[in-house]
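Asker: Here is my input, please return the structure:
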Amino acid sequence: MAGAGDGTALVRVSRPEAGIAVLTLDAPASRNSLSRRMIATLDDAIGALSEDPDVAAVVLAATGPAFCAGHDLKELMRHRGDADGGRAFYDETMQACAGLMQGIVRSPKPVIAAVEGVATAAGCQLVATCDLAVAATTATFATPGVNIGLFCSTPMVALARNVSRKRAMEMLLLGEMLSAEDAERHGLVNRVVPLARVREEALGMARIIAAKSRVTVAIGKEAFYRQIEQPLAEAYAYAASVMVENMMARDAAEGIGAFLEKRPPVWKGC
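Answerer: The predicted structure is shown next:
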């Protein structure tokens, strides 16, 4: 998939096996930073895969030593010379990035980050936004905006929904690097494995998801993100209604029947 403008590919799409798509950020020279073109290209790719009936799960990887270094600071600084000092460009960029992150959350397909390098600022936000994350033992994470006078306010949204408040504030206020082991301990990533195993570990998780009922996974993912923002009583009421609707699905009848009959289920995705 090519980025808009000069035709340079920013995100590569591959289908290594049935039901699984891999999106690879491929701008190592800029440390896979989230330029406006990168944001638009990745957003388009996520949107297309969300609608693809042949895709059950998505792995998000990157080339080079950085998974993603956050926003393209050089691009942002170039617009300081705009008539409005860059305000319009900055507003459009932050809104576009927020749209990308929400698109990942809204996608019915689980997205698994395969983090082999550094993930900082909006790159750390991208990892936190993905449904699951596998990191190399050498990967590091940070929200270091405070160090350069630009607090990581938008990365804070995803970060604070993954780790404890005290840990999120520590990362945001100190701007220090977090090791992969600490990221796992604090809930930012699910698993830490040797560098050579990162993509296979992520593919293994995607493979397990792809073997399940796609309608059930989609129902569950949407319900998870909706209920987690609700008060307890509302969350239970909502989740109960989701369970009822899920029970009415053909795959639920098939799955329960297969379990009782001690046979493998045959999913229809409905």
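Asker: Please make it C-alpha for all contacts and neighbour counts, starting now.
Answerer: Will do.
Asker: Would you map the strands across this protein?
Answerer: 11-17, 19-25, 55-62, 66-68, 111-115, 118-120, 132-136, 140-142, 178-179, 191-193 (DSSP state E).
Asker: before we go on, could you also do this sequence so I can check it against the first one:
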Amino acid sequence: MKILGKFRNIVLERGDDLFYLTMNRPQRRNALSLDHLKELQTGLDIIGESDALGVIISGAGPVFSAGHDFSDMVDANLPEMRHLLWTCTKVMLSLGEIPQVTMAKVHALATAAGAQLVASCDLVVASTQAGFAAPGGRGGWFCHTPMVAISRSIGQKRAMEMSLCGDVIDAKTAAEWGLVNKVVEPESLDEAAVELMRRATRGSAFSKGVGKATLHKTMEMSLKDAYALAVETMASMSQSADAKEGMASFLEKRKPNWANC
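Answerer: Take a look at the predicted model:
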């Protein structure tokens, strides 16, 4: 694999068709400082503009991510705090907006904005040793922004429990609640992440990119509006080269040759 860029807080590597982005502040439990968030955004911009199929995001050290870095925040005034939180929000939105499949590979604890990052990814594979929490509810500063992403994964009642109680939920519970796709033993985490990513990136990358964007939009719409968008998008995409190739290869019982257009 090839290491890209000169970063202080992340490591960005490119394999044949996948990126691997590692949060690399183990001494700070991969807390999301403003500089760290800016580097994450730069990394996602590089990935989004590439021909890669996906990115697997992980954390170095004993914690996946402890959320925001309070040393950045404790003395911040209101404009500074807004800037930091909007920078974080842009990162979280980018995970859904880039056409590539985004995956969190969670080996350990992910709390607050760290759990928000997990929830913002398309797919999540977690170790049995992982845990997830939005601890602000049991302290003095509620996890407002993390719960935007988390609640969309786990639903209202579980989001209320997670945010109000602030307790850590284990990986099995996170999977049952819908925050995690797959839970495996620690020694199988790398293999399981790549295996799921390979299944999620087979087929037409062009079709998946449009499909991912449309799915995100329809989830925010009424049922009627969601169908209106889905019908128009699916009808339009039927005229793409890859849609026609997919249908033809199925009927002709052969492997497709994707043009990615």
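Asker: Point out the most buried one among the strands of structure 1.
Answerer: Looking across these with neighbours counted as mean count of other Cα atoms under 10 Å, the highest average goes to strand 66-68: a mean of 30.
Asker: against structure 2, where does it fall?
Answerer: Residue correspondence for strand 66-68 of structure 1 in structure 2, counting by TM-score structural alignment: residues 63-65.
Asker: Average offset of the matching stretch relative to structure 1?
Answerer: Superposed on structure 1, stretch 63-65 of structure 2 shows a mean distance of 0.7 Å to its aligned residues (mean Cα distance after the TM-score superposition for structure 1).
Asker: Which position in structure 1 pairs with Ser153 of structure 2?
Answerer: Aligned partner of Ser153 of structure 2 by TM-score structural alignment: Asn162.
Asker: Which position in structure 1 pairs with Glu245 of structure 2?
Answerer: Using TM-score structural alignment, the partner of Glu245 of structure 2 in structure 1 is Glu254.
Asker: List the contacts of that match.
Answerer: 265-267 (Cα atoms under 8 Å, 6 or more residues apart in numbering).
Asker: how near is it to Gly19 of structure 1?
Answerer: 20 Å (Cα to Cα, to the nearest Å).
Asker: So which residues of the stretch 151-261 of structure 2 form helices?
Answerer: Assigned by DSSP state H, counting those that start in this stretch, the stretch 151-261 of structure 2 shows helices spanning 156-165, 171-177, 189-201, 205-218, 223-237, 241-251.
Asker: can you tell me how far the aligned residue in structure 2 for Glu201 of structure 1 sits from Leu223 of structure 2?
Answerer: Glu201 of structure 1 maps onto Ala192 in structure 2 when the alignment is built from TM-score structural alignment. When distance is defined by Cα to Cα, Ala192 of structure 2 is 34 Å away from Leu223 of structure 2.
Asker: do Ala205 of structure 2 as well
Answerer: Distance of Ala205 of structure 2 to Leu223 of structure 2, given as Cα to Cα: 27 Å.
Asker: Of these two, which one has the most company?
Answerer: Taking neighbours as other Cα atoms under 10 Å, Ala205 of structure 2 and Leu223 compare with Ala205 leading, 23 against 10.
Asker: Contact partners for that one?
Answerer: By Cα under 8 Å, 6+ apart, Ala205 of structure 2 lies in contact with 53, 100, 260.
Asker: picking that back up, the match of Ser153 of structure 2 touches Cys130, doesn't it?
Answerer: No: in this structure Asn162 of structure 1 lies outside contact range of Cys130 using Cα atoms under 8 Å: 10.4 Å.
Asker: more crowded one of these two?
Answerer: It is Cys130, of Asn162 of structure 1 and Cys130, that has more neighbours when counted by other Cα under 10 Å, with 22 against 17.
Asker: how many neighbours does the corresponding residue of structure 2 for Lys212 of structure 1 have?
Answerer: Aligning on TM-score structural alignment places Lys212 of structure 1 opposite Gly203 in structure 2. Around Gly203 of structure 2 there are 15 other residues, counting by other Cα under 10 Å.
Asker: For Met77 of structure 1, state which of the contacts of Glu254 of structure 1 is nearest.
Answerer: When those are compared for distance to Met77 of structure 1 (Cα to Cα), Trp267 wins out at 51.2 Å.
Asker: Contacts only, for the aligned partner of that closest one in structure 2.
Answerer: Using TM-score structural alignment, the equivalent of Trp267 of structure 1 in structure 2 is Trp258. Trp258 of structure 2 is in contact with 203-204, 241-242, 245, counting by Cα under 8 Å, 6+ apart.
Asker: With Ala40 of structure 1 instead?
Answerer: 3, 96, 100.
Asker: which of those tops the neighbour count?
Answerer: Leu100 (22 neighbours).
Asker: Spatially, what comes nearest to it if we skip its sequence neighbours?
Answerer: In this structure, Leu100 of structure 1 finds its nearest non-sequential neighbour in Asp43, 5.2 Å apart by Cα to Cα, 6 or more residues apart in numbering.
Asker: Please say which position in structure 2 that neighbour maps to.
Answerer: In structure 2, the residue matched to Asp43 of structure 1 (TM-score structural alignment) is Gln41.
Asker: Let me know how buried its match is, in neighbour terms.
Answerer: Neighbour count of Gln41 of structure 2, defined by other Cα under 10 Å: 19.
Asker: residue range for the longest helix along structure 2 in structure 1?
Answerer: Longest helix in structure 2, counting residues (DSSP state H): helix 78-97. Per TM-score structural alignment, the counterpart of helix 78-97 of structure 2 in structure 1 is residues 87-106.
Asker: That stretch vs structure 2 - mean distance after superposition?
Answerer: Mean for stretch 87-106 of structure 1 is 0.8 Å (mean Cα distance after the TM-score superposition for structure 1).
Asker: Return the set of buried residues in that stretch.
Answerer: Buried residues in stretch 87-106 of structure 1, counted by 16 or more other Cα atoms under 10 Å: 89, 93, 96-98, 100-101, 103-106.
Asker: Which residues are in contact with the residue most central in space within structure 1?
Answerer: Centroid-nearest residue in structure 1: Cys130, 2.2 Å away (criterion: Cα atoms, centre = their mean). The contact partners of Cys130 of structure 1, by Cα under 8 Å, 6+ apart, come to 104-105, 110-113.
Asker: Perfect, I'm done here.
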